[in-house]
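> here is my input, please return the structure:
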Amino acid sequence: MGIRTLVGMLVAALAFIGVLATQEAYRLFLPGLLQGAVLTIEIALLGSLLAVVMGVLAALARMYGPAPLRWLATVYVEIFRGTSALVQLFWLFFVLPQFGVTLDAFPVAVLALGLNVGAYGSEVVRGAIQSVARGQWEAATALNMSRAQMLRRIILPQAFVAMIPPWGNLFIELLKSTALVSLITLSDLAFKAQQMNQNTFKTIPIFTLVLLMYLAMSLVLTIGMRLLERRASLGLARGRAA
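So this is what the prediction gives:
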């Protein structure tokens, strides 16, 4: 699907929200849902940043780190890939205090979702690095580059382009997973919707707005990643031509 189509869908979703907001049955719920959407976006952005950092570090540690780091990175990846994000969220929020470590709900949400997606992202990074043609490694070796120089100057810029589409999918999954944080008392978009529905039983207008809001947020994310992929691909092409 092209960027123009995605932009058209985003405009349509926002226009639909605007039209619904003019109707009394929907206008009543919009301010509260927007407040929840702001918190959802904050968690998604910070969680995505943590996921990228952890994904890159875990992948590099597993591929090139010393044995202790490889072991730690593998344990991290397998634990967070092999258990439910909901269980991880509950464990950090309800179990850690039993060991004397108490965190507020917001950092717990960012940590749980960021670490969970970062574990999947580490495989994306590892696969992208391994997809770089062997000749690129050999050329860098012929230039007497160290491994760090190879990765920084030759390998990672090429692997970065291959990482973008799967990372985009992971970011959307993280955005949708933010609905779980309502279970640890955070007033995100899902929490606001549930609360309003319990108080008013206006299921159709509430969850219609919520559906459109999640769709709009995911479309913004998708468009941003497509533009980033296009720019990175053009930059790589210019670099090869030079």
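> only C-alpha atoms from now on, for both contacts and neighbour counts.
Fine.
> now the helices for this structure?
3-21, 24-27, 30-64, 67-82, 85-90, 105-131, 134-142, 147-149, 156-177, 189-200, 203-241 (DSSP state H).
> of those helices, which stretch is the most buried?
helix 105-131 (a mean of 23; mean count of other C-alpha atoms under 10 Å).
> here is a second sequence; please produce its structure as well for comparison:
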Amino acid sequence: MLLLLTSAVLAFIIAVMAGLGRLAKSRWIRWTIRVYVEFFRGTSLVVQLFWVYYALPMLAQALPFLPPLNLSSFWAGVIAISLNYGAYASETVRSCILAVDRGQHEAAIALNMTRFQRMRLIILPQAVRMMLPDFGNNFIQMLKSTSLVSLIGLTDITYAGMVFRNNHIDLGILTFAMMLIFYFLLALPFIWMTRRAEQSVSRGVASR
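Purely as a prediction, here's the structure:
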């Protein structure tokens, strides 16, 4: 659970920064963020985990101008998962900001607000309401993706289940069934919160 919460917080920060970066005036910033987003959306999370945990320390050791890098399996999992889901969620941030009615922008400009004030006081509060359902779905997906950290030796439900299954081959079906139930029970509260967020977002909003 600590892995999930830490990854979720970092992914949210990355998503907001990357989403705003995609809308920056600087072409260089927009291009850099786009490369990051497309790279992490276009490659496997499993490969990203292996790269962060195995390849990056080897790369840091091979290049003399880089400091030594020795990541634990926990932090390797946090970095890979947060970067991966931050890239996906950044598109949610960008699209929700663009979905705010243009009249809101024009009204803020008429009030002589700066670009920062418009974003902080007018645009983001409205965009966040639209982001909540997608962020909830991403959080549930992130919960299921934490099972992949067992591939780099971090003890979690999947890792413990595979160890138990290897020691009790005859209970293989029961072990996998229990793993499914555990993940489903962990996801249930977040599924409920996501539905409540969707209801909260739609409440008071006129349908077209």
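> got a TM-score for the pair?
Once superposed, the chains reach a TM-score of 0.88 (TM-score structural alignment, normalised by the length of the second structure), with 196 aligned residues with a C-alpha RMSD of 1.7 Å.
> of the helices of the first structure, which is nearest Gln98 of the first structure?
For the helices of the first structure, the distance to Gln98 of the first structure is smallest for helix 85-90, at 12.4 Å, taking C-alpha to C-alpha.
> what's the mean distance for the closest one versus the second structure?
In the superposition against the second structure, helix 85-90 of the first structure averages 0.4 Å from its aligned positions (mean C-alpha distance after the TM-score superposition for the first structure).
> other SSEs contacting that helix?
For helix 85-90 of the first structure, the packing partners by 3 or more C-alpha pairs under 8 Å, 6 or more residues apart in numbering; DSSP states H and E come out as helix 105-131.
> give me the mean distance between the helix it packs on and the second structure.
Helix 105-131 of the first structure versus its aligned partner: 0.5 Å mean (mean C-alpha distance after the TM-score superposition for the first structure).
> so which bit of the second structure is that helix matched to?
Aligned by TM-score structural alignment, helix 105-131 of the first structure falls on residues 73-99 of the second structure.
> any idea how far that stretch is from the chain center?
Relative to the centre of its chain, stretch 73-99 of the second structure is centred 3 Å away, using C-alpha atoms, centre = their mean, to the nearest Å.
> pipe the helices of the first structure into TSV and attach distance to Gln98 of the first structure per row.
Output for the helices of the first structure, formatted as TSV (distance: least, C-alpha to C-alpha, whole Å):
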stretch	distance to Gln98 of the first structure
helix 3-21	44
helix 24-27	43
helix 30-64	24
helix 67-82	20
helix 85-90	12
helix 105-131	15
helix 134-142	49
helix 147-149	41
helix 156-177	25
helix 189-200	26
helix 203-241	35
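> which one of those helices lies nearest to Phe99 of the first structure?
Per C-alpha to C-alpha, nearest to Phe99 of the first structure of these: helix 85-90, 14.2 Å.
> give the aligned range of the closest one in the second structure.
The aligned range for helix 85-90 of the first structure is 45-50, by TM-score structural alignment.
> residues contacting the matching stretch, please?
76-77, 80-81, 84, 148-149, 152 (C-alpha atoms under 8 Å, 6 or more residues apart in numbering).
> how about stretch 217-234 of the first structure?
3, 6-7, 9-10, 160-161, 164-165, 168, 171-172, 175.
> from Ala108 of the second structure, how far off is the corresponding residue of the second structure for Leu209 of the first structure?
In the second structure, the residue paired with Leu209 of the first structure is Met178, using TM-score structural alignment. Using C-alpha to C-alpha, to the nearest Å, Met178 of the second structure is found at 54 Å from Ala108 of the second structure.
> same check on Tyr54 of the second structure?
Counting by C-alpha to C-alpha, the gap from Tyr54 of the second structure to Ala108 of the second structure is 49 Å.
> give the contact list for the residue nearest the centre of the first structure.
For the first structure, Phe171 is the residue whose C-alpha lies nearest the centre (C-alpha atoms, centre = their mean; 2.5 Å). For Phe171 of the first structure, the contacting residues are 44, 48, 117, 221, by C-alpha under 8 Å, 6+ apart.
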